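In: attaching a predicted model along with its sequence, questions to come.
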Amino acid sequence: MGLFSLSNKTILITGASSGIGRSCAVQCSKMGASLLLMGRNVDELNRTVSELQPGTKVEMIVADFSKMVDLELLIAEKILTIGKIAGFIHCAGVEKTLPLKKQTSEVFQSIFDINVFAGFELAKIISLKKYKAEKASFVFIASVAGMVGESGKTIYSASKGAVISGARSMSMELARSDIRVNSISPAMVKTPILEKMFDGIGEEASQNIIKKHPLGIGEPEDVANACVFLLSDAAKWITGTNLVVDGGYTAQ
């Protein structure tokens, strides 16, 4: 494993019950990490656990970020058995395509609650000395939507832009605590969310989206492998950056 090893590191992953979050859990377990997995669906979290490397030390937190929960209490309890946090990946997120005229303050709040505020709140908690390892790395899953415009994505794009810029400022603040903070911006990745979207827009529209990716649609592990890199000691001099993992989408 070498520099990319995550042995002796405990990694907290939100949204670990499906898609990119599940893949992050699997790839981190392959690199020797212990895992604290968060998600809303206990059955899907258990499925994620079943795909981990045999012998992986793992704990689960079943929580819904759209509802008020005492995150610190939940984390403090688990750290007693899993160990202090050396890595954090915020994968939990919601996607919404909605014309501007139909956007409401409730929709705005619900998207920002999960995509932005939940991740930042968790970062605040685990940046405390009593919860973090000596050195730590935080990775926020943003999106190319936070960099380029797309019709119907005003609120979603705004949330991902907030993740990118917020993570950059957070990196400046937490550097003195030996915490690196970066974001990753994927383009379209083969997840249940994408499959549902393709089913809704039809074959022709789906193919037009695929053609915008010179290397094709990505796999969840393409993003997960980038996360492993940023969590590992191989990235020890990288902070405050937004790593674009998009199959060439934004190069055009």
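Out: Yes, it's here.
In: only C-alpha atoms for contact and neighbour calcs from this point on.
Out: Noted.
In: for the longest strand along the chain, enumerate the helices and strands it packs against.
Out: The residue-count maximum for a strand in the chain (DSSP state E) belongs to strand 132-141. Counting contacts by 3 or more Cα pairs under 8 Å, 6 or more residues apart in numbering; DSSP states H and E, strand 132-141 packs against strand 85-90, helix 118-126, helix 154-174, strand 179-186, helix 220-231.
In: this is the comparison structure:
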Amino acid sequence: MDRVKGKVALVTGGAMGMGQAHSELLAAEGAHVFICDREIEKGEAVAQSIAAANGRAEFIRLDVTSESDWDAAIARIKQKAGRLDVLINNAGILVLKPAHETTTEEWDRVFNVNVRGVYFGTRAAVPLMKESGGGSIINISSIYGMVGAPSAGAYIASKGAVRLLTKSCAVDLAPFNIRVNSIHPGVIDTPMTKNLLHSDEATRSAILGPTLLGRPCQPKEVSQAVLFLASNESSFVHGTELLVDGGYVAN
């Protein structure tokens, strides 16, 4: 317990799925969590649930593609908590199409959330992290930021961009004691994948692909990796990618 006690964390996409799991676990381990999402009712419900369990959480309405939303979110965190120790760039969307069938609008939408959102978040958070004496930025990429797969061209390109953006930021932010790492989950059982994983067996098998453990990842299993990178236990982990994929990439 208390592995991140006293730390202040911002989680994007925190109202559901992996983001909710990250928020709940960080709060349970002592962090003051700011849940950021466009889904107001769901986000407020998560914050209330954490508070009911004696954790510290607040909801901030945030569209990760909006510079002004980011500026307002960081200003509010500075006002309420006075510092920022952990940024989890978790928000992401998926379009299931090969690149040659993806419309320009779909491509731009994926990159605006998955890449521009990470860029905006990092840029907005760094000044407050510097004031706080350092911090940990955790970017949620994917196994599809490591390997190719069918029918997800824009998503795969965006997650590959997040992987290398992470390394670039790690180089630039090391002098400020700000660690930057990416997590690469495998197939996760979340609202985004439920229609694929819980339809017919053939579809489920195809989606799991070469996952050696033969099952999808549960959101909290990714959150355990988030907790490690958010905590001082990972003080010498910097500029790397952490695979949480049940052996998908190894196979």
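Out: Ah, there it is. Computed from a prediction, not measured in an experiment: that's the story for all the values here.
In: same list (the helices and strands packed on strand 132-141 of structure 1) but as a markdown table, adding mean neighbour count and distance to residue 73 of structure 1.
Out: Formatted as a markdown table, these follow (neighbours: other Cα atoms under 10 Å; distance: least, Cα to Cα, whole Å):
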| stretch | mean neighbour count | distance to residue 73 of structure 1 |
| --- | --- | --- |
| strand 85-90 | 27 | 15 |
| helix 118-126 | 19 | 10 |
| helix 154-174 | 21 | 22 |
| strand 179-186 | 26 | 22 |
| helix 220-231 | 22 | 25 |
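In: residue 30 of structure 1 is nearest to which of the ones you listed?
Out: helix 220-231 (10.0 Å; Cα to Cα).
In: how far out from the middle of the chain is the next helix or strand after that closest one?
Out: Sequence-wise, the next helix or strand downstream of helix 220-231 of structure 1 (DSSP states H and E) is strand 242-245. Its chain's C-alpha centre and that of strand 242-245 of structure 1 lie 12 Å apart, by Cα atoms, centre = their mean, to the nearest Å.
In: ok, and what's touching strand 242-245 of structure 1?
Out: 144, 164, 182-187, 222-223, 226 (Cα atoms under 8 Å, 6 or more residues apart in numbering).
In: picking that back up, please identify the buried residues of the longest strand of structure 1?
Out: Neighbour-count burial for strand 132-141 of structure 1 flags 132-133, 135-141 (criterion: 16 or more other Cα atoms under 10 Å).
In: contacts only, for the aligned partner of residue 7 of structure 1 in structure 2.
Out: Counting by TM-score structural alignment, residue 7 of structure 1 lines up with residue 5 in structure 2. Going by Cα under 8 Å, 6+ apart, residue 5 of structure 2 touches 29-31.
In: what's residue 45 of structure 2 aligned with over in structure 1?
Out: In structure 1, residue 45 of structure 2 lands on residue 47 (TM-score structural alignment).
In: contacts for the helix or strand encompassing its match?
Out: Per DSSP H and E, residue 47 of structure 1 falls inside helix 42-50. The contact list for helix 42-50 of structure 1 (Cα under 8 Å, 6+ apart) reads 16-18, 22, 25-26, 37-39, 58, 60, 62.
In: before we move on, the earlier item: JSON lines for the contacts of residue 5 of structure 2, including secondary structure and neighbour count?
Out: As requested, those are arranged in JSON lines below (DSSP: H, G, I helix; E, B strand; the rest coil; neighbours: other Cα atoms under 10 Å):
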{"residue": "29", "secondary structure": "coil", "neighbour count": "18"}
{"residue": "30", "secondary structure": "coil", "neighbour count": "19"}
{"residue": "31", "secondary structure": "coil", "neighbour count": "27"}
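In: ok, now how distant is the residue nearest to the spatial centre of structure 2 from residue 64 of structure 2?
Out: Compute the mean C-alpha point of structure 2, and by Cα atoms, centre = their mean the closest residue is residue 90, 1.9 Å away. Distance of residue 90 of structure 2 to residue 64 of structure 2, given as Cα to Cα, to the nearest Å: 10 Å.
In: likewise for residue 112 of structure 2?
Out: 8 Å.
In: between those two, which one's more packed in?
Out: The residue with more neighbours, out of residue 112 of structure 2 and residue 64, is residue 64; 28 against 20, by other Cα atoms under 10 Å.
In: contacts only, for that one.
Out: So residue 64 of structure 2 contacts 12, 37, 70, 91, 113, 116-118, 120-121 (Cα under 8 Å, 6+ apart).
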